[in-house]
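> fold the following.
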Amino acid sequence: MVRLVGVDLPANKNIEVGLTYIYGIGPASSKEILAKAGLDPFLKVRDLTDADVVAIRDAMKAFLLEGDLRREINNSIKRLVEIGAYRGSRHRKGLPCRGQRTKTNGRTRRGKRKTVGLGKPKEEKT
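Next comes the predicted model:
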């Protein structure tokens, strides 16, 4: 098992797929890193040599990954909230900030439905 940027890559997967387990690397970034390192994308993670791992690490230095990327995203959101931008207010309220409708959809951001109502009518004493 190879460990890169604090993430254990699964030994039985191709290196192209294994790199996508790292936050900030998707399929396209994975192909780009492997092209820079000069490695075959279909090579298994368990078959990597130490020289291959060093080449991958060098190629990954151009990317923001894991904790640094998360910190960058959180700082951007905090900045939007602090300057009072519309997108910042949407983040604060937990609503979509890219113009989607929210009357009927948007359940991913808004969460599970909360039923609003009176419930059973109470009987009055006579």
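> when you work out contacts or count neighbours from here on, use the C-alpha atoms and nothing else.
OK.
> what segments of this protein are strands?
2-4, 7-9 (DSSP state E).
> from Cys97, how far out is the nearest residue to Glu82 once chain neighbours are set aside?
Nearest residue to Glu82, sequence neighbours excluded (Cα to Cα, 6 or more residues apart in numbering): Gly88, at 7.5 Å. Separation of Gly88 from Cys97 (Cα to Cα, to the nearest Å) stands at 8 Å.
> among the two, which residue is more densely surrounded?
Taking neighbours as other Cα atoms under 10 Å, Gly88 and Cys97 compare with Gly88 leading, 19 against 15.
> thought the more buried one was touching Ser76?
No - in this structure, Gly88 is not within contact of Ser76 by Cα atoms under 8 Å, at 9.4 Å.
> structure for this one too, so we can compare:
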Amino acid sequence: MPRVIGIDIPDKKRLEIALTYIYGIGRSVSNDIIARLKLNPGMRAHELTQDDIAKINTLLQNEYVVEGDLRRQVQNNIKRLVSIHAYRGSRHRAGLPVRGQRTRTNSRTRKGKRRTIANKKK
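The predicted structure follows:
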């Protein structure tokens, strides 16, 4: 398995898909990286040479915010919203949907498993 900026990417997948296993890289950024480094997007990740991996590492470290730095940045943004008592911050604190979705039904991802009235939180 090739290691790109400390993350093992799957070696059997095509390069444009394998790069998306890095937090902060989606399909469009992956395709952009491949185009800038003039790599073949259809090649498998295990076909990367050490030189190609080094090029990808330097490009990601210099041009993009990914992995730990991006996670830290997102957490700091949420902490800032909570600390200034913004509406979105209060929704984060309460564990409810932040972007205006309905909560009477749905929103199970944020609210968790349903509880009966007898098991109601006090």
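> what's around the closest residue to Arg46 of structure 1 other than its chain neighbours, how many residues?
Sequence neighbours aside, Ala11 is the residue nearest to Arg46 of structure 1 in space, at 4.7 Å (criterion: Cα to Cα, 6+ apart). The tally of other residues near Ala11 of structure 1 (other Cα under 10 Å) stands at 15.
> how close does Ala11 of structure 1 sit to Leu43 of structure 1?
11 Å.
> against Leu39 of structure 1, how distant is Lys31 of structure 1?
Lys31 of structure 1 is 10 Å from Leu39 of structure 1, by Cα to Cα.
> which one of these two is surrounded by more residues?
Neighbours per residue, other Cα under 10 Å: of Lys31 of structure 1 and Leu39, the larger number sits with Lys31, 20 against 17.
> contact partners for the closest residue to that one other than its chain neighbours?
Leaving out its chain neighbours, the residue that sits closest to Lys31 of structure 1 by Cα to Cα, 6+ apart is Glu16, at 6.5 Å. Counting by Cα atoms under 8 Å, 6 or more residues apart in numbering, Glu16 of structure 1 touches 27, 30-31, 34, 41-42.
> at 7 Å instead, please
30-31, 41-42 (Cα atoms under 7 Å, 6 or more residues apart in numbering).
> what does Met43 of structure 2 correspond to in structure 1?
Under the alignment (TM-score structural alignment), Met43 of structure 2 maps onto Leu43 of structure 1.
> who's in contact with that match?
14-15.
> can you tell me how far it is from Lys13 of structure 1?
8 Å.
> quick one on the thing from earlier: distance-wise, check the residue nearest to Lys31 of structure 1 relative to Ala37 of structure 1.
12 Å.
> so Gly42 of structure 2 makes contact with Lys12?
No - at 11.3 Å, Gly42 of structure 2 does not count as touching Lys12 under the criterion of Cα atoms under 7 Å.
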